[in-house]
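Asker: Predicted model, plus sequence, below.
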Amino acid sequence: MITTTARTTKSELVARVADQAGTSAATVERVLAALADAIGADLEAGASVTLPGLGTFEARDRAAREGRNPRTGETLQIAATRTPAFKAGAPLRRRVARA
């Protein structure tokens, strides 16, 4: 069953996957945790992770930049950083476009 709320919680997602896969929610929780850990480790090592039909996870470098404190208007330097990013694959993009 697809929820009608604008946001699906982790527990709702786990319950749906467990139901569709015919397995326990505890097993899905462990798989989800292992998946997140594996993707995080690969991104940390500089590799990207591609899941065909879903998309690609990658780490992107963000350059240092100048910002402003919205309260005081003071200019400040924002340090360069690496951030995780996700690029949806074509099947997922098409599915969302139909919705």
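Answerer: Ah, there it is.
Asker: can we go C-alpha only for contacts and neighbour counts from here?
Answerer: Will do.
Asker: what packs against the longest helix along the chain?
Answerer: When the chain is parsed with DSSP state H, its longest helix is helix 25-44. Here helix 25-44 touches helix 10-21, strand 49-51, strand 55-62, going by 3 or more C-alpha pairs under 8 Å, 6 or more residues apart in numbering; DSSP states H and E.
Asker: Structure two is appended below for comparative analysis:
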Amino acid sequence: MAKPLTKTQLVAALAEELDSDKKAATAALDAVCNIITREVAGGGAVTLPGVGKFYLKERPARMVRNPATGEQFQKEADKVVKVTIAKALKDSANDE
């Protein structure tokens, strides 16, 4: 498995893809990340075509167990961010 791209590497690749400088690519990446964060935190969803859909899911209160002690306790309801991967991305991963 290859190492994941760092933000610096992603910005450099984005700048090259857009024929732009790294400062503009950083601003564009930060803007996209901020929009996704704001929308999902507000209960909405964001779909990146060809990549996937980011959304917020509410989990009900439930009983959980501490694996170290075996103690069971009630965990309050909470929210988690989920990502559904687009079929195009899944298919491209299997083509290589």
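Answerer: The structure has been received and is ready for your questions. Quick caveat: nothing in here was measured; it's all calculated off a predicted structure.
Asker: ok, back up a step: just say which of the helices and strands packed on helix 25-44 of the first structure is most tucked in.
Answerer: strand 55-62 (a mean of 16; mean count of other C-alpha atoms under 10 Å).
Asker: counterpart of that one in the second structure, which residues?
Answerer: Strand 55-62 of the first structure lines up with residues 52-59 of the second structure when matched by TM-score structural alignment.
Asker: Val32 of the second structure: neighbour count?
Answerer: 12 (other C-alpha atoms under 10 Å).
Asker: Contacts only, for the spatially most central residue of the first structure.
Answerer: With distances taken as C-alpha atoms, centre = their mean, the residue of the first structure nearest its centroid is Phe86 (6.1 Å). Under the criterion of C-alpha atoms under 8 Å, 6 or more residues apart in numbering, the neighbours of Phe86 of the first structure are 55-58.
Asker: ok, 10 Å please
Answerer: 48-50, 54-60 (C-alpha atoms under 10 Å, 6 or more residues apart in numbering).
Asker: Same question for Asp42 of the first structure.
Answerer: Taking C-alpha under 10 Å, 6+ apart as the test, what Asp42 of the first structure contacts is 48-49, 57-59.
Asker: That one and Ala88 of the first structure, how far apart?
Answerer: 18 Å (C-alpha to C-alpha, to the nearest Å).
Asker: Could you check which helix or strand contains Glu66 of the first structure?
Answerer: strand 65-68 (DSSP states H and E).
Asker: how close does the next helix or strand after that strand sit to the second structure?
Answerer: Where DSSP H and E defines the elements, the next helix or strand beyond strand 65-68 of the first structure is strand 75-78. On superposition with the second structure, the mean distance recorded for strand 75-78 of the first structure (mean C-alpha distance after the TM-score superposition for the first structure) is 1.7 Å.
Asker: hmm, back to that, got the helices and strands packed on helix 25-44 of the first structure as JSON lines, with distance to Ala79 of the first structure columns?
Answerer: Shown next, in JSON lines, are these (distance: least, C-alpha to C-alpha, whole Å):
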{"stretch": "helix 10-21", "distance to Ala79 of the first structure": "32"}
{"stretch": "strand 49-51", "distance to Ala79 of the first structure": "26"}
{"stretch": "strand 55-62", "distance to Ala79 of the first structure": "9"}
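Asker: Perfect, I'm done here.
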